[in-house]
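>>> Take a look and give me a structure for this.
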Amino acid sequence: MKTLFRLLLGCLVLGSFTAGAQDIGARVEQMKTAYTASGSILALDGQTLVIEPNMPAPVCALPREEDGKIAWYRYAFPLASITVSLTDVDPSLVSEDRVFTNPEAPSAYKPGDKGDAVMVIVVGMPGKKFPALIYDRDKLAHLGPGPHRSSDYGQVQDNVEAFGLTFNDTAAAHAFVAALRNAVMLAKTQAMAH
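The predicted structure follows:
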């Protein structure tokens, strides 16, 4: 009887682990679909992704009211690729901001205007960094058409604590964030089970 109980318990644990891995896979597929217009995502294993944004990534301007005036913050994440271990993501700090990618937006802005894109910010857990390949936006902008070596646009390795991904479609950004948060929680639950 004890042997039967152990066998059933082992099947339950193995079954829940397999279901968790399948759930992460489904969430990764949702992220891939949501991110298609902005870049690509490759799953290295059940818990590690390589995200390759389209280059060049837009410069995003974010208006904030400060002392009764609008201040503009500009963000550019020149990522050729970033490797993301899902267990290293802080799901409570994943955020979305409406941003403007048109360089003329600050001069044409009127209070209440909505940005034309959504920037999703992903932050690592304290002490964790994401390996990334970054590039020089100016070098990339001055290259002509055709294939180029990564050295032509100043690609170098870096480690970053946070990164931003830009979406032109608000629904796609929401879908990506929901799938990412779910995948992170599932990955963390699986990691704790080991």
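>>> From now on I want contacts and neighbour counts done on CA atoms only, so please keep to that.
Will do.
>>> could you say what helices and strands the longest helix along the chain packs with?
As assigned by DSSP state H, the longest helix anywhere in the chain is helix 2-35. Contact partners of helix 2-35 among helices and strands, from 3 or more C-alpha pairs under 8 Å, 6 or more residues apart in numbering; DSSP states H and E: strand 39-45, helix 170-193.
>>> Contacts for the helix or strand just after the first one, please.
Read it as strand 39-45. As assigned by DSSP states H and E, the chain's next helix or strand after strand 39-45 is strand 48-53. Contacts to strand 48-53, defined as C-alpha atoms under 8 Å, 6 or more residues apart in numbering, come from residues 38-44, 79-86, 165.
>>> Can you name the next helix or strand after strand 48-53?
strand 60-66.
>>> Show me what that next one is packed up against.
Using 3+ C-alpha pairs under 8 Å, 6+ apart: strand 60-66 touches strand 69-75, strand 95-99.
>>> ranking those strands by burial, who's on top?
Sort those by mean neighbour count, taking mean count of other C-alpha atoms under 10 Å, and strand 95-99 sits at the top with a mean of 19.
>>> okay, the helices and strands packed on strand 60-66 in CSV with distance to Asn182 next?
Output for those, formatted as CSV (distance: least, C-alpha to C-alpha, whole Å):
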stretch, distance to Asn182
strand 69-75, 26
strand 95-99, 14
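>>> quick one more, to check against the first:
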Amino acid sequence: MTNNPVRPARVDEAEELTQIAVRATRNDGYDDNAIVRFMPALKVNLSLIAAGLVFVADSEAGVPHGYVAVRPAGIGGLILLEGIFVDPAHSRRGVGTRLFATAVELSRKMAGNVILINSSPSSVDFYARLGANKIGATPFVFSPDVQLSMFAFAIPPSGEHGVEAVRGGRSS
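The predicted structure is shown next:
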């Protein structure tokens, strides 16, 4: 497992991060037509970057390997995971797990107690390994033929082993 540095995203790298999401989605077996349909969900939200809610895992040389985005749901304590995307060339090396740990830490700072996750079929095992509980399924708004699994991750209180356990898990 690598220990990629994680830092806040910059607005000027939004396109590069969007391309990571596109490559990761294509690697999951989706074709160009699906990518076009999915694009509203794959494009990095500039408002979230400006608000400090998007974080990037870099290589030691400063090359982005993946990113995570979260946002408050507007319902007390509920945080939405907008997405975790890892460049396929760097998957299964701990990048996704480190990004999820960052999402947990950020959610805790926002007084979150639950992270709601809509998972693509290829990421279901990843979220389950991290301790998220499947709570249902929903059609993907941009392509209703794709079913997303809904997960809830209970954010452990500060000082408990939740974040450390997440960091020690396997990656996506």
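>>> Now the TM-score, please.
The TM-score (TM-score structural alignment, normalised by the length of structure 2) is 0.25; 72 aligned residues with a C-alpha RMSD of 5.2 Å.
>>> just to revisit the earlier point, can I get the helices and strands packed on helix 2-35 of structure 1 in JSON lines with mean neighbour count?
Putting the helices and strands packed on helix 2-35 of structure 1 into JSON lines (neighbours: other C-alpha atoms under 10 Å) gives the following:
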{"stretch": "strand 39-45", "mean neighbour count": "16"}
{"stretch": "helix 170-193", "mean neighbour count": "18"}
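>>> Those: which one's closest to Val13 of structure 1?
helix 170-193 (9.4 Å; C-alpha to C-alpha).
>>> Just want the angle from that closest one to helix 2-35.
Interaxial angle of helix 170-193 of structure 1 relative to helix 2-35 (axes from the mean of the first three to the mean of the last three C-alpha atoms, to 10 degrees): 150 degrees.
>>> ok, back up a step: of all the contacts of strand 48-53 of structure 1, which comes closest to Arg181 of structure 1?
Nearest to Arg181 of structure 1 among those, with distances taken as C-alpha to C-alpha, is Leu86, at 9.1 Å.
>>> Can you tell me the closest non-neighbouring residue to Ala173 of structure 1?
Nearest residue to Ala173 of structure 1, sequence neighbours excluded (C-alpha to C-alpha, 6 or more residues apart in numbering): Phe167, at 5.8 Å.
>>> before we move on, what about Leu99 of structure 2?
Val68 (5.9 Å).
>>> From the contacts of strand 48-53 of structure 1, pick the one nearest Ala191 of structure 1.
Closest to Ala191 of structure 1, out of all of the contacts of strand 48-53 of structure 1 and judged by C-alpha to C-alpha, is Leu86, at 10.2 Å.
>>> ok, how many other residues are close to the closest residue to Val50 of structure 1 other than its chain neighbours?
Nearest residue to Val50 of structure 1, sequence neighbours excluded (C-alpha to C-alpha, 6+ apart): Thr83, at 4.5 Å. A count of nearby residues for Thr83 of structure 1, using other C-alpha atoms under 10 Å, gives 20.
>>> ok, now which ones touch Thr83 of structure 1?
If you count contacts by C-alpha under 8 Å, 6+ apart, then Thr83 of structure 1 has Thr48, Leu49, Val50, Ile51, Phe130, Pro131, Ala132 around it.
>>> Run a quick neighbour tally on the third one.
I take that to be Val50 of structure 1. Based on other C-alpha under 10 Å, the number of other residues close to Val50 of structure 1 is 17.
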